Structures are given as structure tokens and as C-alpha cells.
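Engineer: The amino acid sequence is not available; the structure is as follows:
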């Protein structure tokens, strides 16, 4: 997969993430919270690049890319919280910092692709997708756990 297609996919994922965040702040999340995990499914489609015969990636590169993704997810995890509003529904707490972080992360990705020339484009593209997968999976799974905690504490208060 060439880097232009990869970047277009990244932009599409970027808009899906922003839309999901905005919608979660305006509309209540469903009771199960499974929609929080959908971006993992979206980004996992980029793993299809593994079938590209021109991809030359080593095990160490995969581990480093995933670790970078986990580190990048930390500020997103810290700034993503949930609240139960007066009507009893659970929403993503309004926080502009999340949007700034997402924009910075994607800007850094575009900068990396534009400036790193020591790695062939398909490998660099795949590594960027692995970083994205690492932070989205970590961030969204942790957010799902936070959401479930808020929902269960709300349920505990209702039954008391």
C-alpha cells in the first residue's frame, strides 16, 4: 500500500475519532459502551498491510511501534473521562484537551512520514499504523473500563 493511500486512511480515521468524541459529548453513550471499542475495529483494518509483499518489517520495529502507541495513549487516557448527567445518561466529559491531543498526534504522524526517509515508505506507513493501533486500542479499552466503572457506580447509587 503506498503512503498516499495510508495517509488518506489516516485522515479518514482522524475524522471518525473526532466525530465519535463530539458525538459522545452530545449524545449519551449506549448502556453497554461497546461503541467506545469500534475505533479499534476501524484501525485494525490497516493491519491488512501485512499481506503486502513489499513490506519489510522486523519484530523489533513492531514492538517499538506498539510501545510508542501505548505511551502516546497515556495523555488521551488521562484526559478522557465520563459523567452521568441529571437525566441519568452517561456522556464523555467535555474536554478540549482531547481534541488538541488528537490533532497533535496526527500532525506528528504526518511530520514523521514527511521527514523519515531511512525506512521504505510501505514499512514506515505500516509502522505509523501500528503506532495508531497501539494508542487507539489502549486508549479505547481503558476508556471502556472507565465507562463501565462510572456506569456501575451510577447503578450502585440508584440501588442504594
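Structural biologist: Thanks, I have the structure now. All values derive from a computational prediction rather than experimental measurement.
Engineer: CA atoms for contacts and neighbours, from now on please.
Structural biologist: Noted.
Engineer: Show me the contact partners of stretch 125-140.
Structural biologist: 2-3, 6, 36-37, 39-40, 43-44, 46-47, 49, 61-62, 65-74, 76-77, 109, 113 (Cα atoms under 8 Å, 6 or more residues apart in numbering).
Engineer: A further structure is provided below for comparison with the first:
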């Protein structure tokens, strides 16, 4: 998964960024909340809130590596050398937590928790990207 995210991020740096490209990933990922229709995936609101907050804490590292630059009339995402190390580090931390937590609760509850952690990472990251992108876009308009 880390390799897929890294390759996607590298592709993003070669093409101009658009609002649509920023907001589609969290919208598409939100369909994963349908898993909670099935009772085996149910977790408490407290667990969901804690998982989301862990994701938000992890998103700080992703936000720090998201910078934009203007080239001509377009805004591009700047490649970050630290991004691959951050993705690998976050992947390792999530994997270790999954093994630890997975040994105490069902695979379905573990899946629910880590889906929410992932959503908690992507949502603030993409919202921050949208704010930064709009600032750069406004610079072009001036």
C-alpha cells in the first residue's frame, strides 16, 4: 500500500493540481463507512473517536510534506524527499499497532479501527492541501 501511495504522489507532482484531484480521495474513501452496516464491524463511539484522533496526529507528517509551487499558469505539488520515509514510517507504525491491537479484538473491529485511522489521516491532509492550493491559485489570479 505504501508503494501505491508513493507512486500516486509522484504522479501528482508531474501534473497540475486541481481542486477535484484533492477532494476525490477522501470522498471515494468515505464509501468504506458502509462496512459499519454489518454488525461485526461495529465499534463504540469512543473507539472511533480515538482512532480518528490517532489518524489526525499522523496526518501532521503528511501535511508538513505537502507544498505547492506555481509554474506558468498552473499549481504543482512539490516533490518531498521526506515523503517516502514518512509513508514507510507511518506504515510501520500502523502495522505494529495492527498486530498488537489485532491480538486483543476481532479482525472486523481491527478493520474498523484502522479504516477510521486511515480516514483520520487523509481527511485533514487533503483539507490542508486544499487550503494551500487555493492560496497558490489566488496568487496566480493576482
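Structural biologist: Okay, I see it. Not measured: the values here are computed from a predicted model.
Engineer: on that earlier part again, pull out the buried residues from the contacts of stretch 125-140 of structure 1.
Structural biologist: For the contacts of stretch 125-140 of structure 1, a neighbour count by 16 or more other Cα atoms under 10 Å gives the buried set as 3, 6, 36-37, 39-40, 43-44, 46, 49, 65-70, 72-73, 76-77, 109, 113.
Engineer: For residue 62 of structure 1, give its distance to residue 116 of structure 1.
Structural biologist: In this view, residue 62 of structure 1 and residue 116 of structure 1 are 17 Å apart by Cα to Cα, to the nearest Å.
Engineer: cool, residue 44 of structure 1 as well?
Structural biologist: 24 Å.
Engineer: Over to residue 152 of structure 1?
Structural biologist: 46 Å.
Engineer: same thing with residue 83 of structure 1?
Structural biologist: With distances taken as Cα to Cα, residue 83 of structure 1 is found 41 Å from residue 116 of structure 1.
Engineer: Which of those two has more residues huddled nearby?
Structural biologist: Using other Cα atoms under 10 Å as the criterion, residue 83 of structure 1 and residue 116 rank with residue 83 on top: 18 against 11.
Engineer: Just the element for that one, please.
Structural biologist: Under the criterion of DSSP states H and E, residue 83 of structure 1 resides in strand 82-84.
Engineer: which bit of structure 2 covers the next helix or strand after that strand?
Structural biologist: Counting by DSSP H and E, the next helix or strand C-terminal to strand 82-84 of structure 1 is strand 90-92. Mapping strand 90-92 of structure 1 onto structure 2 (TM-score structural alignment) gives residues 75-77.
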